[in-house]
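Visitor: Curious how this folds, go ahead:
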Amino acid sequence: MSDHAALPKPQGSPLTLSILDLAFVYEGEAPAQSFKRSVQLAQNAEALGFSRVWYAEHHNMPRISSSAPAVLISHVGAHTSTIRLGSGGVMLPNHAPYTIAEQFGTLAELYPGRIDLGLGRAPGTDQTTLGRALRRDPRAADSFPQDVVELQQFLAGNSPIPGVQAVPGAGTNVPLYILGSSLFGATLAAKLGLPYAFASHFAPTHLEHAAKVYREEFTPSEALSEPYFIAAVNVTAADTMEQAQEDFTQVARASVKAMAGRGREMTEEQLDHLVDSYAGQQIISMLNYTAIGTAPDVAEYLERFAAMVNADELIVSLRSPNWDKALHGLDILGNAWK
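Guide: Just a heads-up that it's a prediction; the model follows:
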């Protein structure tokens, strides 16, 4: 088990387990390879009984190729049969709600009963890309609550604009999920009566408070009668604890190099100094909630983690040094959870 967080004893029945696919691009390869892996990951997750796979909108990040979640979802949907697919999430202030209604309405028509629409208000990129490439007004995030409601209306066929319907989209009622890493998202999801997913896989600080606020302030809606809380968590699984710990060390070092070192080439000694720096330790602390170990270790950690915040579902980010180990980790996790 990871020693990153002291968790309470597990309670309750088994909960739903899903996957967050960041569509990593490894050094020296094209994004096309990551798309092939996303298909393989979803197919394996489907066979193992995972509930869903989500893809996150990111921009100008050389190692992440999920910049267009709707397109990637459509590609994966064509190669799978039953597993739910969705965004984790679409950064709604980057888009007109009407456009997203059309995109996910199209997906819902192509893959009925399998599409989710997770929504975030962060830009998913740096400020230069935000303003100059995406041409987004930084103040667009201020209208996120209104945009969520407008999107919901388009999908329900109750258009907020007279004479304008989302085609496809109207009447599909694609389920919406609010994503966040702060109390803002928790409060909004509770007010609108929508499911809430917390990004604790990289932003652990406010997890417990947000979960508490969401459940306490939840107002039932037509979409949801009771609160539904999803917590994200990292998993580094291997055949031995020693191997898992070594793999996590590599993952942590790679994260520091990518974020603090901006991916520049450096010697192992230089990377050691960066890892030990304040900035390096801050980056590693973002991975606070990580299950590390063998199948029993990981399963026990996830049960305790879920119990800590009374989660209805966990969405897992597989954190391994390479693709083969990530896929093996998925097998270990899937078989441990059966």
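Visitor: For the rest of this, base every contact and every neighbour count on C-alpha atoms.
Guide: OK.
Visitor: can you give me the helices for the stretch 151-300 of the chain?
Guide: In the stretch 151-300 of the chain, the helices defined using DSSP state H, counting those that start in this stretch lie at 183-192, 207-217, 241-259, 268-276, 278-285, 295-309.
Visitor: packing partners for the third one?
Guide: Helices and strands in packing contact with helix 241-259 are listed as strand 229-237, helix 268-276, helix 278-285, strand 290-293; criterion 3 or more C-alpha pairs under 8 Å, 6 or more residues apart in numbering; DSSP states H and E.
Visitor: Sequence B follows; please return its structure for comparison with A:
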Amino acid sequence: MTTLSVLDFAPIVEGGTATDALNASARLAAHAEAEGYKRFWLAEHHAMPGIASSAVAVCLAHIGHATSTIRIGAGGIMLPNHNPFVIAEQFGTLDALFPGRIDLGLGRAPGADGRIARMLRKDLHGAAEQFPQDVAELQAIFAGDERLPLQATPGAGANPELWLLGSSLFGAQLAARLGLPYAFAAHFAPSQLDDALQVYREYFQPSEACEKPHVMVGTNAYAADTTEEAYLMASSMDQSFVALRTGHPGKLPPPVPGYRDSLPPQAAATLQAMRSVSAIGTRGEVAESLTALIRRTGADELVLAGNTFDPAARERSLSLTMQAMKAACPA
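Guide: Sure, this is the predicted structure:
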């Protein structure tokens, strides 16, 4: 069976707090571990009232202490926001705390709108142009390269599993050139999915980290006892996507029956484009959609996104999804 993992954003729901969100994420990670998911990733976003995972490394320490075997990591760290040396220290520390369990996915988007550059006091456009060099520097720091003026402690000698993340051809080309595993963010930007995977596989150069191309695809997944219930769960995240695209991000709202049908045509089309790589429905429907995505992409792994207003609903969704995929693709 294709490996399944979880992508979380520590969603802050309307009426809830960041404390509630982070505790719910820890419970979700423990649940995912018990259900047999391989990885639990958190994503870096900033200035989002509905996302509590902005300080990813700190959050991962919390997740690590709530779990014991599941791999935990960043999906991802937006490297232009950071100094590679500091990231090496943070993830070297996590590797020391939870050896053999740490993943470090790297992206070059800011994880926020243009105001983040002023708050970080950085030229993020220039930093994004520097992204390939920063990735190489991070690798050198972890390797303890003696040519560096300073060794990171913790960091030098640490061995987090590095991934490149992307939603365009740039990330695919860089991941191929560096011989790193590649994760495509089809859960929110699916338009270049097929082209990016083709480029990655065609130009992949083997490395010590990865002998052959290794692909993860991000997808939305909501499984429930009925199709209607699954779409109702998904409506909270649908509302968040529409709010974000219209410049009004907020906390994760409660589900709304028939939300997609209530949208004007332009908003409905935008949502459909963003959410086209999704598996929503009963166990059988979700398994059918995920299996079709695996056939389409040849993905080695799927990472499942899917914030819900009720944390227990997502836990149940993950359970149903794993049951469905085991039945559809027995070992």
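Visitor: follow-up on the earlier one: now render the helices of the stretch 151-300 of structure 1 as a markdown table, adding distance to Ile64 of structure 1 and mean neighbour count.
Guide: Converted to a markdown table, the helices of the stretch 151-300 of structure 1 look like this (distance: least, C-alpha to C-alpha, whole Å; neighbours: other C-alpha atoms under 10 Å):
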| stretch | distance to Ile64 of structure 1 | mean neighbour count |
| --- | --- | --- |
| helix 183-192 | 24 | 21 |
| helix 207-217 | 25 | 18 |
| helix 241-259 | 12 | 19 |
| helix 268-276 | 22 | 14 |
| helix 278-285 | 18 | 16 |
| helix 295-309 | 25 | 21 |
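Visitor: can I get these in CSV with distance to Leu92 of structure 1?
Guide: Output for the helices of the stretch 151-300 of structure 1, formatted as CSV (distance: least, C-alpha to C-alpha, whole Å):
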stretch, distance to Leu92 of structure 1
helix 183-192, 13
helix 207-217, 21
helix 241-259, 24
helix 268-276, 34
helix 278-285, 26
helix 295-309, 27
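Visitor: Nearest to Glu27 of structure 1 among the ones you listed would be which one?
Guide: helix 241-259 (11.6 Å; C-alpha to C-alpha).
Visitor: Redo the helices and strands packed on helix 241-259 of structure 1 as TSV? Include distance to Arg37 of structure 1.
Guide: Output for those, formatted as TSV (distance: least, C-alpha to C-alpha, whole Å):
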stretch	distance to Arg37 of structure 1
strand 229-237	18
helix 268-276	29
helix 278-285	26
strand 290-293	22
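Visitor: Relative to Ser255 of structure 1, which of the ones you listed is closest?
Guide: Taking these one by one with C-alpha to C-alpha, helix 278-285 is closest: 7.2 Å.
Visitor: Quick one: residues in contact with that closest one.
Guide: For helix 278-285 of structure 1, contacts defined as C-alpha atoms under 8 Å, 6 or more residues apart in numbering pick out 252, 255-256, 259-260, 274-275.
Visitor: Likewise for stretch 128-137 of structure 2?
Guide: 79-80, 84, 106, 108-109, 174.
Visitor: And Ala186 of structure 1? What does it align with in structure 2?
Guide: Aligned counterpart of Ala186 of structure 1 in structure 2: Ala172 (TM-score structural alignment).
Visitor: what about the closest residue in space to Lys212 of structure 2 that isn't next to it in sequence, neighbour count?
Guide: Closest residue in space to Lys212 of structure 2, ignoring its immediate chain neighbours: Pro206 at 5.7 Å, by C-alpha to C-alpha, 6 or more residues apart in numbering. A count of neighbours around Pro206 of structure 2, defined by other C-alpha atoms under 10 Å, yields 15.
Visitor: Pro206 of structure 2 touches Tyr200, doesn't it?
Guide: No - in this structure, Pro206 of structure 2 is not within contact of Tyr200 by C-alpha atoms under 8 Å, at 11.6 Å.
Visitor: Between the two, which contacts overlap?
Guide: Pro213.
Visitor: now the residue nearest the centre of structure 2: how far from Arg108 of structure 2?
Guide: For structure 2, the residue nearest the mean C-alpha position is Gly75 (3.8 Å; C-alpha atoms, centre = their mean). Gly75 of structure 2 sits 12 Å away from Arg108 of structure 2 when distances are taken as C-alpha to C-alpha, to the nearest Å.
Visitor: same deal with Arg260 of structure 2?
Guide: For Arg260 of structure 2, the distance to Arg108 of structure 2 - C-alpha to C-alpha - is 31 Å.
Visitor: now do Ala324 of structure 2
Guide: 35 Å.
Visitor: And these two? Which one has more around it.
Guide: Arg108 (25 against 21).
Visitor: what do we get in structure 1 for that one?
Guide: That one, Arg108 of structure 2, aligns with Arg121 by TM-score structural alignment.
Visitor: Would you map the helices across the stretch 1-150 of structure 2?
Guide: Going by DSSP H, counting those that start in this stretch, the stretch 1-150 of structure 2 shows helices at 18-35, 56-66, 84-97, 115-120, 124-129, 131-143.
Visitor: Now do the buried residues in the fifth one.
Guide: Of the residues in helix 124-129 of structure 2, 124, 127-128 count as buried by neighbour count, 16 or more other C-alpha atoms under 10 Å.
Visitor: got it, and the second one?
Guide: Judged by neighbour count (16+ other C-alpha under 10 Å), helix 56-66 of structure 2 contains these buried residues: 56-57, 59-61, 63-64, 66.
Visitor: helices or strands next to it in the packing?
Guide: Using 3+ C-alpha pairs under 8 Å, 6+ apart, helix 56-66 of structure 2 is in contact with helix 18-35, strand 39-42, strand 71-78, helix 84-97.
Visitor: swap the cut-off to 10 Å and go again
Guide: helix 18-35, strand 39-42, strand 71-78, helix 84-97, strand 102-107 (3 or more C-alpha pairs under 10 Å, 6 or more residues apart in numbering; DSSP states H and E).
Visitor: chain center to the fourth one, what's the gap?
Guide: In this case it means helix 84-97 of structure 2. 19 Å (C-alpha atoms, centre = their mean, to the nearest Å).
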